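>>> model the structure of this input:
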Amino acid sequence: RAEATAKLKDLAATRTELGSKKKEVQGKLAEARQLLNTLTAQEKQQLAAAEQTRATRGTERVSMGKITPGSGHAGAAFSAAQSKIGSPYDYGHNGPSTFDCSGLTSWAYAQANVSIPRTSEAQANIGQRIYSQNQLQVGDLVFFYGDLHHVGLYAGKGMVLHAPHSGAFVRYESMGNMPYQFGVRV
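I've put the predicted structure just below:
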């Protein structure tokens, strides 16, 4: 009974926290919509064209040359993720045909028989942290943005293999395009 009571309290706390985060996200969405409504028709067309260019950039398979995997599991995870290049981004999905960023990484590691948490924030708390980009190995998890809301797999040569955002596809991209925080070796 005591264990059940403790779990109910944890659940209530989690529910409260999720409600707070939902309100925060809804507020940001409302601000974005309000800002979007201030744009002229020409500005909206330019924005749509720029987004279409970003969404389709890098959907083709990029030759990265010879890639030496960092470890057996990391190499297997990276190979699995490579097989999904061109798959569409879909928030909350972890394959096998659509992915969000952490869905791709958790799916890829599952193909290597390694279970990792589902969210980028939880994935940031496993394994060995690597702060220097020059110490990263192919297949290491790499995290971006201060709140760690984005994760991908290090591809070597300063590149990340990831599922970037809505409207985009799994692709390679320069790590310099996002604020790198650290890597994790699983």
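>>> CA atoms for contacts and neighbours, from now on please.
Noted.
>>> can you pull the contacts of the residue nearest the centre of the chain?
The C-alpha lying nearest the average C-alpha coordinate of the chain belongs to C101 (CA atoms, centre = their mean; 2.5 Å). C101 makes contact with 89, 120, 150-152, 162-165, according to CA atoms under 8 Å, 6 or more residues apart in numbering.
>>> correct me, but V142 touches G183?
Yes - here V142 reaches G183: they are 4.2 Å apart, a contact under CA atoms under 8 Å.
>>> compare the two (neighbour count), which wins?
Using other CA atoms under 10 Å, the more surrounded residue of V142 and G183 is V142, with 31 against 26.
>>> OK, contacts around that one?
151-154, 160, 180-184.
>>> picking that back up, between which two of the contacts of C101 is the distance greatest?
The distance between the two most remote of the contacts of C101 (CA to CA) is 15.1 Å, for Y89 and S120.
>>> compute the number of surrounding residues for Q45.
For Q45, using other CA under 10 Å, the count is 12.
>>> do V151 as well
V151: 30 neighbours (other CA under 10 Å).
>>> kindly report the same for Q181.
There are 16 residues near Q181, going by other CA under 10 Å.
>>> also G27?
12.
>>> please report how far Q128 lies from F182.
Distance, Q128 to F182, using CA to CA, to the nearest Å: 10 Å.
>>> please state the offset of the longest helix belonging to the chain from the chain centre?
Determined from DSSP state H, the single longest helix within the chain is helix 2-37. How far helix 2-37 lies from its chain's middle: 20 Å, per CA atoms, centre = their mean, to the nearest Å.
>>> ok, stretch 164-175 next?
On CA atoms, centre = their mean, the centre of stretch 164-175 falls 9 Å from that of its chain.
>>> neighbouring contacts of that stretch?
So stretch 164-175 is contacted by 52, 54-56, 58-62, 84-91, 99-101, 150, 155, 158-163 (CA under 8 Å, 6+ apart).
>>> how about the helices of the protein, start to end?
2-37, 41-56, 72-82, 101-111, 120-123.
>>> let's compare: structure for the following, please.
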Amino acid sequence: MRKMVLSLFMAGLLAMGAGAAQAAEENTLHEVVSDLYGTPYKSSGSSKKGFDCSGFTRYVFDALGVDLPHNSASQYELGTEVDRKDLQPGDLVFFNTNGRSISHVGIYIGDGTFVHSESGRGVVNTKLNDPYYWSKRYVGAKRLSAPVLAKAETPNKEKAVQAASLPEKPAKK
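Next up is the predicted model:
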């Protein structure tokens, strides 16, 4: 009887461990990112205590099972180039903010929006076509091969925190 109880107990533990591993594999982009909004910016940061831009993307992709370097220019060397009109949630978007080279990265989350760790504001989402700053500095996008990203979903807008950028001006005719 004792052996049977011990066997059932061990089988239960193994099943629980397998369930946890499966749950980790099924993290979606939205689930990972939604817990990080408001995390402060920290130079060279790569944890929930604070992120720089590439530390943030590295943290998110690590949770999705993809290893990235902690440098935006190095991340730009990975994946397949994606045209701006073909962006999908999970694509990395890159910017030249220093006037010389790739110096900022974020993650496209759909509806013309990307999430990133911005100096002075931390993890926020911002419109990619922000005419005052980000649109002018956009360099390109890359798509990484990750099974979980194939099932990426557009985030629930109620949970997302929109960056308080300057208001968009209507398009001139």
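>>> can you give me the TM-score here?
Remark: TM-score between the superposed chains equals 0.60 [TM-score structural alignment, normalised by the length of structure 2]; 111 aligned residues with a CA RMSD of 1.7 Å.
>>> now distance to F169 of structure 1 too, for the helices of structure 1, in a markdown table please.
Putting the helices of structure 1 into a markdown table (distance: least, CA to CA, whole Å) gives the following:
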| stretch | distance to F169 of structure 1 |
| --- | --- |
| helix 2-37 | 22 |
| helix 41-56 | 7 |
| helix 72-82 | 12 |
| helix 101-111 | 10 |
| helix 120-123 | 18 |
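>>> out of those, which is the most enclosed?
helix 101-111 (a mean of 26; mean count of other CA atoms under 10 Å).
>>> that helix: average distance to aligned residues in structure 2?
By mean CA distance after the TM-score superposition for structure 1, the fitted helix 101-111 of structure 1 averages 0.4 Å away from its aligned residues in structure 2.
>>> which residues in structure 2 does that helix match up with?
Aligned using TM-score structural alignment, helix 101-111 of structure 1 spans residues 53-63 in structure 2.
>>> and for stretch 29-43 of structure 1?
Using TM-score structural alignment, stretch 29-43 of structure 1 pairs with nothing in structure 2.
>>> so what touches that stretch?
With CA under 8 Å, 6+ apart, stretch 29-43 of structure 1 has contacts from K44.
>>> mind doing that once more with 7 Å?
For stretch 29-43 of structure 1, contacts defined as CA atoms under 7 Å, 6 or more residues apart in numbering pick out no residues.
>>> stretch 87-95 of structure 1 too?
Against stretch 87-95 of structure 1 from outside (CA under 7 Å, 6+ apart): 97-100, 103-104, 107, 163, 165-170.
>>> tell me which two in those are the farthest apart.
Top of the distance list for the contacts of stretch 87-95 of structure 1 (CA to CA): W107 and G167, 20.0 Å.
>>> can you add distance to E3 of structure 1 and give the contacts of C101 of structure 1 back as TSV?
Putting these into TSV (distance: CA to CA, whole Å) gives the following:
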residue	distance to E3 of structure 1
Y89	39
S120	29
H150	34
V151	34
G152	37
H162	40
A163	39
P164	40
H165	40
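>>> nearest to A2 of structure 1 among the residues you listed?
Nearest to A2 of structure 1 out of the contacts of C101 of structure 1 is S120 (CA to CA; 32.0 Å).
>>> which residues touch the closest one?
102, 148-151.
>>> translate it into the numbering of structure 2.
So S120 of structure 1 corresponds to S72, using TM-score structural alignment.
>>> just confirm S135 of structure 2 is within a helix.
Yes - assignment of S135 of structure 2 by DSSP: H, G, I helix; E, B strand; the rest coil places it within a helix.
>>> tally of neighbours for it?
13.
>>> got it, and the one 5 residues further on?
Taking other CA under 10 Å as the criterion, the count of residues near G140 of structure 2 is 17.
>>> counterpart of it over in structure 1?
Under TM-score structural alignment, G140 of structure 2 pairs with F182 in structure 1.
>>> its match and I130 of structure 1, how far apart?
6 Å.
>>> with Y145 of structure 1 instead?
Remark: distance between Y145 of structure 1 and I130 of structure 1 (CA to CA) = 15 Å.
>>> higher neighbour count, these two?
Per other CA under 10 Å, whichever of Y145 of structure 1 and I130 has more neighbours is I130, with 18 against 13.
>>> ranges for the strands of structure 2?
Along structure 2, the stretches classed as strands by DSSP state E are 46-47, 50-51, 80-82, 92-95, 104-110, 113-118, 122-127, 138-143.
>>> helix 53-63 and the fifth one, what's the angle between them?
Strand 104-110 of structure 2 and helix 53-63 are oriented at 50 degrees to each other (axes from the mean of the first three to the mean of the last three CA atoms, to 10 degrees).
>>> what helices and strands are in contact with strand 104-110 of structure 2?
On a contact count with 3 or more CA pairs under 7 Å, 6 or more residues apart in numbering; DSSP states H and E, strand 104-110 of structure 2 meets helix 53-63, strand 92-95, strand 113-118.
>>> ok now it, how far from the chain's centre?
6 Å.
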